[in-house]
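Novice: Based on what follows, work out the 3D shape:
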Amino acid sequence: MLNINQRLQEVFGEAIRASCPELDNPPLAVTPNQQAKFGDYQCNSAMAMAQMLKAKGVKVNPREIAEKIIQNLPDNELIQKTEIAGPGFINIHLKRTFVSQLLSNLLVNGVVPPPLASRKKVVVDFSSPNIAKEMHVGHLRSTIIGESMCRLFEFLGYDVLRLNHVGDWGTQFGMLIAHLQDQFPDYLTVSPPIGDLQAFYKESKKRFDSEEDFKKRAYQCVVRLQSKEPDFIKAWKLICDVSRNEFQKVYDCLDVSIIERGESFYQDLMTEVVKKFEEKGFVQLDEGRKLVFVPGQSIPLTVVKSDGGYTYDTSDLAALHHRLFEEKADIIIYVTDSGQGTHFQVVFAAAQMIGWYDPQVTRVEHAGFGVVLGEDKYKFN
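Specialist: This is a model prediction of the structure:
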């Protein structure tokens, strides 16, 4: 399908070069007109060309340059008329017959994207709800925006991988498992009827905050889970499955198919990632924590906590490493609220610092969206 803007740039590029041959690489600015009453497109090159000529000691009125550009326009199939406005804007009116033919072709044949020079792989990280918690409006926005991006990339011919980086690991599972053991002691043989996992989470959190014995047992459960003891892995899977079933109802409504790779998926890789940064001399110790400082960034990454545990920083570094080296992605996009922008900026900078990717070759970006506020002006969940 013909690209109107591109074709106009070809036509005006030829006219601009013919109008001022003495200028090397003259500016070419053709954009859709902001106000339809002034035409369909607008060429704004004349003013910039006048400045370039002035720098060479030649003073020319931009409107005169605009007139020269119009006089040098080659014969073409799409321009009906042109008008000079203001200090030197050229308003462009398209031929109605041309537009009509273009629309007819579009209706008959549909939109056909230009072919890709090579089939590139795109990884889009979106949705990412937390196990045992409700999917809030931020996760919903991420899901809708991320899926929309994926469909556009697929339409253009890219190989797209949808990834769901769910929060399915961490200390909160210790209290959930301890509470599960108390409420459903036969959970290993009989599937526990947990209807409302959010309420179950709140009950366990209340006990964790108020009962010292329960708190100690919750920490023990975390250790045993991280040691991958079979009974605790089963309890963890039971809790995750309840959440997955609820999340899937949303995904089914939106017709979204997404591969889950939560924090648990990257547990073993996190150890390797920390080791890689240590071997390069990028890790500094601070009161038992292991930090990575990236030049030009305002905050460091905490890759190991003082208790020896890993953090979101570590899991995001591990996930990025896996997507670069195992998935061999050409483009990686993270779709979260803009509040996480600084975090991803530091993660990407750290990955470049250690030599994982060249931003000129591999595109890694955070696609942020605004936080939804409630009537109280606080973050709405």
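Novice: okay, CA-based contacts and neighbour counts for the rest of this
Specialist: Noted.
Novice: Name the residues of stretch 270-281 that come out as buried.
Specialist: 270-271, 273-274, 277 (16 or more other CA atoms under 10 Å).
Novice: CSV please, covering the residues you listed and showing distance to Arg217 and secondary structure.
Specialist: Putting the buried residues of stretch 270-281 into CSV (distance: CA to CA, whole Å; DSSP: H, G, I helix; E, B strand; the rest coil) gives the following:
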residue, distance to Arg217, secondary structure
Met270, 26, helix
Thr271, 26, helix
Val273, 30, helix
Val274, 29, helix
Phe277, 34, helix
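Novice: Check the residues you listed against Glu287 and report the nearest one.
Specialist: Val274 (17.2 Å; CA to CA).
Novice: That closest one and Thr302 touch, don't they?
Specialist: No: Val274 is beyond contact range of Thr302, at 10.2 Å (criterion: CA atoms under 8 Å).
Novice: anything in contact with each of these two?
Specialist: Thr314 (CA atoms under 8 Å, 6 or more residues apart in numbering).
Novice: Could you also give me the structure for this second sequence? I'd like to compare it with the first:
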Amino acid sequence: MSRYFAGTNAELALKEIVHNTIQRTFPSLKPPEVLIGLGKTTEYQCNNAMGLAKLLSTADPPVKMGPSLVGEELKKNLEENDIIESFEPTPQGFINISIKAGWVAGSVEKILKEGIRPPSIPKQKVLVDFSSPNIAKEMHVGHLRSTIIGEAICRLFEFCQYEVHRINHVGDWGTAFGMLILYLKHQHPNFITETPNIADLTLFYREAKKCFDDDPEFKEQARLQVVKLQALEEESIKAWKIICDISRNEFRQIYDRLNITIEERGESFYNPLIPDVLKLLEAKGKLQESNGAKVSMPTDRKLITAIDAKDMAKLVSPHLVWADKSNKVEFHPNMIAALREVGVLKGEDGAEMLSISKKETKPLNQFDVRTDVDRLVPLLQPLFKGKLSPLFREVFEAAGIIEGEYVTVPRFTFPLMVVKSDGGFTYDTTDIAAMYHRFVIEKMDRVVYCTDVGQYEHLRMCAEVAKDMGWMEKGSWSHAGFGL
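Specialist: Model prediction:
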């Protein structure tokens, strides 16, 4: 008897059919995820035959069967249904699938009569982080793009009957507020009893910034004002709330015009979580001291014999060459010896010339850690490819990053700054705390960030920390990025 599929989603129906066919054809295997994509000569294509051939070759007992033969076996066991017109394996191991015209016609008729229905998929708890303007600043085109894209994503998720949380991660905390609060106190000394009438908050910000840039005394007082704000001093919190309320009203006018529904949950929302999150990071060894600050760098353990130039570039800085607080570049003596050994450093002390590539040579004292390390490292391959030079091993062992035949390699070229040397927190701190709240406390299945593409690497670093901490075992994150 032919099986009838009442829905209108061909891809989901095909996945169910192929899944059942794999189970029936190869009952000893755990069915893999069904891979259905658009075909080149037919409506759809199944790409599971090659993967199944590999699984069969490692089964107990192993079965030797090529991808094309796997496809033929699946075709023999295909259940009768009302959707598939043809199911044809190719010699390369792909399976071309054509859809019956009658099923397509019936699906179109159903849509015309009943409208588009939500797909039959598992429900999820999803958080969409979008819009996210900064308090006391105008929303620019990037914020508007994020707002519109995020709203569209939320509506799609809601159509799928997901539980959707629309979050506006506004910039309502940080060092800029010391400047703004101090300027408010200067311009409106009675702000506690008389709410100031600030018609143009953007102009207010510019004037405060000018005082900050031009007046050293104002700058120092603004820094002290930040300390008061972080200590939740009553007068400072009152001034902060006034500034936030004025800015919030301006944002609301734009959201109302665009028919945007969003819940504000700014950076300040996560402040109470930060001490506990730092303790968790510390307990798992995810914080390292660096020039009086605390940083976090996701890492991987790799065989020393397997490290490549990209890995080595992340090890060279900061272990072999680094910039101090004044941005002066320092070289470990072993690095100097290594550079001389491979012949890229020549000249006497104080007048050394360094070949950072086959085409460029510059004075050693003009070396730029940010741009030159990646170009220099390939020239050092004789000292690390396949076998690590004693010059490098000595430094890495002293740093505690070598254990047996393995070396701990950073996943990124620079770490997240979690606690500054003065004890203050950064955007990195807040975003890590936000991930903790979203995945551990709120137990989100998925979090989507709608930001410009320039934010992706920062978010990926925070997500890697969250994964290493085990916060995302049951959840995932994605980035809906856009150009500037």
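Novice: could you point out which element follows the lengthiest helix in structure 1?
Specialist: As assigned by DSSP state H, the longest helix anywhere in structure 1 is helix 230-254. Going down the chain from helix 230-254 of structure 1, the next helix or strand is strand 259-260, by DSSP states H and E.
Novice: And that next one against structure 2, how far off on average?
Specialist: Compared with structure 2 after the fit, strand 259-260 of structure 1 shows a mean deviation of 1.3 Å (mean CA distance after the TM-score superposition for structure 1).
Novice: Aligned to Ile4 of structure 1, what sits in structure 2?
Specialist: Alignment note (TM-score structural alignment): Ile4 of structure 1 maps to Ala10 of structure 2.
Novice: Contact partners for its match?
Specialist: With CA under 8 Å, 6+ apart, Ala10 of structure 2 has these contacts: Ile83.
Novice: Ser120 of structure 2 versus that one, what's the distance?
Specialist: 12 Å (CA to CA, to the nearest Å).
Novice: ranges for the strands of structure 1?
Specialist: With strands called from DSSP state E, structure 1 shows them at 30-32, 41-43, 79-85, 89-94, 121-125, 159-164, 259-260, 283-286, 289-292, 301-304, 331-337, 363-369.
Novice: Any idea which of the ones you listed gets closest to Val223 of structure 1?
Specialist: Here strand 301-304 is closest among the strands of structure 1 (CA to CA), at 16.0 Å.
Novice: Tell me, how many residues neighbour Ala239 of structure 2?
Specialist: The local packing of Ala239 of structure 2 (other CA atoms under 10 Å) involves 21 other residues.
Novice: Only the buried residues of stretch 102-118 of structure 2, if you could.
Specialist: Buried residues in stretch 102-118 of structure 2 (16+ other CA under 10 Å): 103, 107, 110.
Novice: Read off where stretch 329-349 of structure 2 ends up in structure 1.
Specialist: Residues of structure 1 matching stretch 329-349 of structure 2: none, counting by TM-score structural alignment.
Novice: what does stretch 257-264 of structure 2 give?
Specialist: Counting by TM-score structural alignment, stretch 257-264 of structure 2 corresponds to residues 253-260.
Novice: in stretch 149-160 of structure 2, what's buried?
Specialist: For stretch 149-160 of structure 2, by 16+ other CA under 10 Å, it's 149-151, 153-154, 157, 160.
Novice: Name the nearest of the residues you listed relative to Leu38 of structure 2.
Specialist: Among those, and counting by CA to CA, the member closest to Leu38 of structure 2 is Cys160, at 22.4 Å.
Novice: Which residue in structure 1 aligns with that closest one?
Specialist: Under TM-score structural alignment, Cys160 of structure 2 pairs with Leu156 in structure 1.
Novice: That match and Val111 touch, don't they?
Specialist: No: if you go by CA under 8 Å, Leu156 of structure 1 and Val111 don't touch, sitting 10.3 Å apart.
Novice: Kindly provide the distance from the counterpart of Asp129 of structure 2 in structure 1 to Asp209 of structure 1.
Specialist: By TM-score structural alignment, Asp129 of structure 2 lines up with Asp125 in structure 1. Look at Asp125 of structure 1 and Asp209 of structure 1: by CA to CA, they are 33 Å apart.
Novice: In helices, which of the buried residues of stretch 149-160 of structure 2 fall?
Specialist: Using DSSP H, the buried residues of stretch 149-160 of structure 2 in helices are 149-151, 153-154, 157.
Novice: picking up where we left off before, only the buried residues of the longest helix of structure 1, if you could.
Specialist: Neighbour-count burial for helix 230-254 of structure 1 [16+ other CA under 10 Å]: 232-236, 238-240, 242-244, 247, 251.
Novice: Tell me how far that helix lies from the chain's centre.
Specialist: 25 Å (CA atoms, centre = their mean, to the nearest Å).
Novice: same check, this time on stretch 38-58 of structure 1
Specialist: 37 Å.
Novice: No further questions, thank you.
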